[in-house]
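> Pasting a predicted model and its sequence here:
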Amino acid sequence: MVGFEQRLGAVLAERRQQGLYRQRLTLESAQGPVVRVDGKEYLNFCSNDYLGLAAHPKVIESFQRAASAYGVGSGASHLVCGHSHPHRALEEALAELTGRGRALLFSSGFAANTGTLTTLLQPGDHVFQDRLNHASLLDGGLHSGARFRRFAHNDVADLQRRLAAAQGLKLVVVDGVFSMDGDSAPLARLAALCRREQAWLMVDDAHGFGVMGDNGAGSVQAAGLGSGDVPVLMATLGKALGSAGAFVAGDELLIEGLIQQARNYIYTTAIPPAVAAAALTALHLLREESWRREHLHQLIARFRRGAAELGLALMHSNSAIQPLLCGEAARAVELSRQLRERGLLIGAIRPPTVPAGTSRLRITLSAGHSEQQVDRLLEELGRCQCS
């Protein structure tokens, strides 16, 4: 009989042999366009801090002030005694920004997605998910007990065929912006199809919230859709808002249903009140400083123009996520290593996160970057491609 030690050891050895072994970086600085690792400074192009708010002085000040008033830990779950005024204020502000009746905080995007899906779905229901959905959406669908179907990436016709063949309650689930490819879901077409087929549409907008839409409300707003088109909206606070946690926004019935039934909400300690206060300040900055989104989109366009001139194999994306396709895992790891030697931090994404043969450098841009830093990125990418 194989013991746990042998099983774990074999998996790790195989990962190393295939160039798929993951290792952590330990930062010695705050998040930002420049970070310090092992005493050396690097240009950072692998963070999800899309608006450059994670170390904003006003966000830090809000965190410190709330920590003094409410302490560090929340002490309990929201339903016991862990729900503080900053949590309530943040939920109300998120509901207002997204144009929905209510919003509900979760400790993470993973918890929000799995908790929502396992609450909404029951055995005999049908859940349809884009093939490139985030792992938390896939896990939530699989663990719900519903009949689980995956449709071809952004293929509305494939989804239509699958929906037409299903009877009963139907839920369609997609990412607003796909985390590894950076492209967007065709939300308007998906919403129209769901209306015809009497299905609900759920959107995980972790990478669109704060970045897309006229006021930063995200992919759903950018597509011209409202709560009637997308009854379930999830987004995270740890990316564009530079904080931590996540939320689900919807009508009164949805949110009360989650409060009463979502195990990931009921049985989890609430995020610290100071984190909620910091996220609320970031939300205010999101509204007041629209230049951050404008600058970010200018940098995205600048990067894509320069990459085209260099003949780089960028994947199609108009988001802050700009994947450079490398193919084999070893090639992605080598390019990442070369760039780090040149002072740039960019992660190599490999299977099982992405399909075999599609390993890539996941380049992410931030409003904190300057045009000169993006030009430096292009210069170094050109050198590494030719070396």
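Received the coordinates, thanks.

> hey, let's count contacts and neighbours off CA atoms from now on
Noted.

> In terms of secondary structure, what does the helix ranked longest in the chain contact?
Secondary structure of the chain per DSSP state H: the longest helix is helix 291-310. Secondary-structure packing of helix 291-310 (3 or more CA pairs under 8 Å, 6 or more residues apart in numbering; DSSP states H and E): helix 371-386.

> Against which helices or strands is the helix it packs on packed?
When contacts are defined as 3+ CA pairs under 8 Å, 6+ apart, helix 371-386 sits against helix 291-310, helix 329-341.

> Identify the residues contacting the last one?
Think helix 329-341. By CA atoms under 8 Å, 6 or more residues apart in numbering, the surrounding residues in contact with helix 329-341 are 18-20, 42, 326, 345-351, 357-361, 380-381, 384-385.

> So which elements touch whichever strand or helix holds V173?
Here V173 sits within strand 170-175, counting by DSSP states H and E. Contacts defined by 3+ CA pairs under 8 Å, 6+ apart place strand 170-175 against strand 126-130, strand 200-204.

> Pipe the ones you listed into a markdown table and attach distance to A67 and mean neighbour count per row.
Output for the helices and strands packed on strand 170-175, formatted as a markdown table (distance: least, CA to CA, whole Å; neighbours: other CA atoms under 10 Å):
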| stretch | distance to A67 | mean neighbour count |
| --- | --- | --- |
| strand 126-130 | 40 | 24 |
| strand 200-204 | 30 | 24 |
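
> okay, now the one to match up with it:
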Amino acid sequence: MANVGVIPSAYESRLSPVFGETHLGHPRQGKLGENDAVGWEVFSEELNHASVVDGVRLAKAKISRFPHKNMKHLAEAIGESKMPSKFIVSDGVFSMDGDIAPIPAMADLAREHNAMLMIDDAHGVGMLGANGRGSLEHHGVASTDVDLQMGTFTKAFGGVGGYVSGDQEVIDFLRISARTYIFSAPLPPAIAAGVTEAIDIAEREPWRREKALENAFYFRREVESRGYETLGSEAHIVPTLIGDELKAAEVTCLLRLRGIVAPHARYPAVALGQARIRFVMTCQHEREQIDFLLGCLAEMRETLNL
């Protein structure tokens, strides 16, 4: 809901009579009206989360999707754009592949072309970076180089709710314009307190994310040695490619019978023929548990002819 509400409203922020110009120095283009997104072109990563895709569609701007992590294609497309306002949006960690976006290159392009840049870091915050602050910290990108950073409390922090951060004037505008924020109930106090404590724990106990990433590295290396593809995974999300949708469902069922909960991702969540089991490693997983999982996957590779 954060992405669905923020993305259309971000376009409106440059048109709002509240601000003469945004923090990027773009002049106000006129009054709000039924054609709010006229003059906008959004450059959206092809593997962006479904909520980003929905937010982009609701904005009704011109949409240009660029191939996964292909900065050459993005540079050419944004350089050729005739639209006065440009918006680049990408996941930080891609939820189905587990790889990390080239944020430094996107920040450079945004700066060069005076474009807004938004990063959905739902899977990065709490896991990546020296202090667990996400994909930007992982890459050494300053928060001032990204206009909007979205995150969630439902992943690393085990709570509920989403958030977006950015310059004060833009956030103030989103508070009065993002429909999914205005017309949704606030977080219950108990959830807010729990999330606050979870953030404190993440800062206080960095071993948790270090062990989760260590577990992911071990599992990725070992499952690849057993013949599975992990689709370029770099983080705690480790997909194992199955391919066939029915076989992926069968793997999930067989793993469940062995006490392992591992839902599969299939079309239309991923491309047809790219069904996979999406494993997420945590600090609670012990080496013996991971080895048991690896043994099960090796057995299934043989019995199901994967």
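All right, it came through fine. Owing to the predicted nature of the structure, the values given are computational and were not obtained by experimental measurement.

> thinking again about what came up before, closest one to Y267 of structure 1 among the helices and strands packed on strand 170-175 of structure 1?
Comparing these by their distance to Y267 of structure 1 (CA to CA), the top pick is strand 200-204, with 22.2 Å.

> Give me the mean distance between the closest one and structure 2.
On superposition with structure 2, the mean distance recorded for strand 200-204 of structure 1 (mean CA distance after the TM-score superposition for structure 1) is 0.6 Å.

> Please say which position in structure 1 E299 of structure 2 maps to.
Correspondence of E299 of structure 2 to structure 1, assessed by TM-score structural alignment: R383.

> dump the residue contacts of that match.
Listed by CA under 8 Å, 6+ apart, the contact set of R383 of structure 1 is empty.

> Identify the residues contacting the residue most central in space within structure 2.
Taking CA atoms, centre = their mean as the criterion, D91 is the residue nearest the geometric centre of structure 2, at 3.5 Å. Counting by CA under 8 Å, 6+ apart, D91 of structure 2 touches E45, L47, N48, H49, A101, I119, D120, D121, A122.

> which one in structure 1 is aligned with G151 of structure 2?
Per TM-score structural alignment, G151 of structure 2 is aligned with A235.

> now F173 of structure 2
Match for F173 of structure 2 (TM-score structural alignment): G257.

> Counting neighbours, what do you get for the aligned residue in structure 1 for I103 of structure 2?
Matched by TM-score structural alignment, I103 of structure 2 corresponds to L187 in structure 1. L187 of structure 1 has 25 neighbours, counted by other CA atoms under 10 Å.

> Surely L187 of structure 1 and A222 touch.
No - here L187 of structure 1 does not reach A222: they are 9.4 Å apart, not a contact under CA atoms under 8 Å.

> can you give me the helices for structure 1?
4-17, 57-70, 85-98, 109-120, 135-143, 156-164, 187-197, 219-222, 252-261, 263-266, 273-288, 291-310, 329-341, 371-386.

> and G245 of structure 1, which of these is closest to it?
helix 109-120 (6.5 Å).

> Remind me what that closest one packs against, helices and strands.
Using 3+ CA pairs under 8 Å, 6+ apart, helix 109-120 of structure 1 sits against helix 135-143, strand 232-236, strand 246-250, helix 252-261, helix 263-266.

> Next, the mean deviation of the third one compared to structure 2.
Spelled out, that is strand 246-250 of structure 1. Per the superposition on structure 2, strand 246-250 of structure 1 and its aligned residues are separated by 0.7 Å on average (mean CA distance after the TM-score superposition for structure 1).

> repeat for the last one
For helix 263-266 of structure 1, the mean deviation from structure 2 after alignment is 1.3 Å (mean CA distance after the TM-score superposition for structure 1).

> which helices and strands does that helix pack with?
If you count contacts as 3+ CA pairs under 8 Å, 6+ apart, helix 263-266 of structure 1 packs onto helix 109-120, helix 252-261.

> Output those as TSV; include the columns mean neighbour count.
Shown next, in TSV, are these (neighbours: other CA atoms under 10 Å):
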stretch	mean neighbour count
helix 109-120	24
helix 252-261	16
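
> in structure 2, what residues pair with stretch 124-140 of structure 1?
Mapped onto structure 2 using TM-score structural alignment, stretch 124-140 of structure 1 spans residues 39-55.

> quick one: the matching stretch to chain centroid distance?
The chain centre lies 11 Å from the centre of stretch 39-55 of structure 2; the measure is CA atoms, centre = their mean, to the nearest Å.

> Residues contacting that stretch, please?
When contacts are defined by CA under 8 Å, 6+ apart, stretch 39-55 of structure 2 is touched by residues 1, 3-8, 11, 56, 61-69, 74, 78, 81, 83-91, 94-95, 120.

> Of these, keep whichever come out buried.
1, 3-8, 11, 56, 61-62, 64-66, 68-69, 74, 78, 85-91, 94-95, 120 (16 or more other CA atoms under 10 Å).

> any idea how far L297 of structure 2 is from G166 of structure 2?
Plainly put, L297 of structure 2 is 43 Å away from G166 of structure 2 if you go by CA to CA, to the nearest Å.

> neighbour count winner among these two?
For L297 of structure 2 versus G166, neighbours defined as other CA under 10 Å are more numerous around L297 (21 against 16).

> residues touching that one, list them.
Applying CA under 8 Å, 6+ apart, the residues near L297 of structure 2 are V223.

> Can you give me the stretch of structure 2 that stretch 319-328 of structure 1 aligns onto?
Going by TM-score structural alignment, stretch 319-328 of structure 1 sits over residues 235-244 in structure 2.

> Contacts for the matching stretch, please.
Everything outside stretch 235-244 of structure 2 that qualifies as a contact, by CA under 8 Å, 6+ apart, is 93, 95-100, 127-128, 212-213, 215-217, 219-220, 223, 228-231, 233, 248, 273-282, 306.

> do stretch 348-355 of structure 1 as well
By CA under 8 Å, 6+ apart, stretch 348-355 of structure 1 touches L20, M180, A329, A332, V333, S336, A356, T358, S359, R360, L361, R362.
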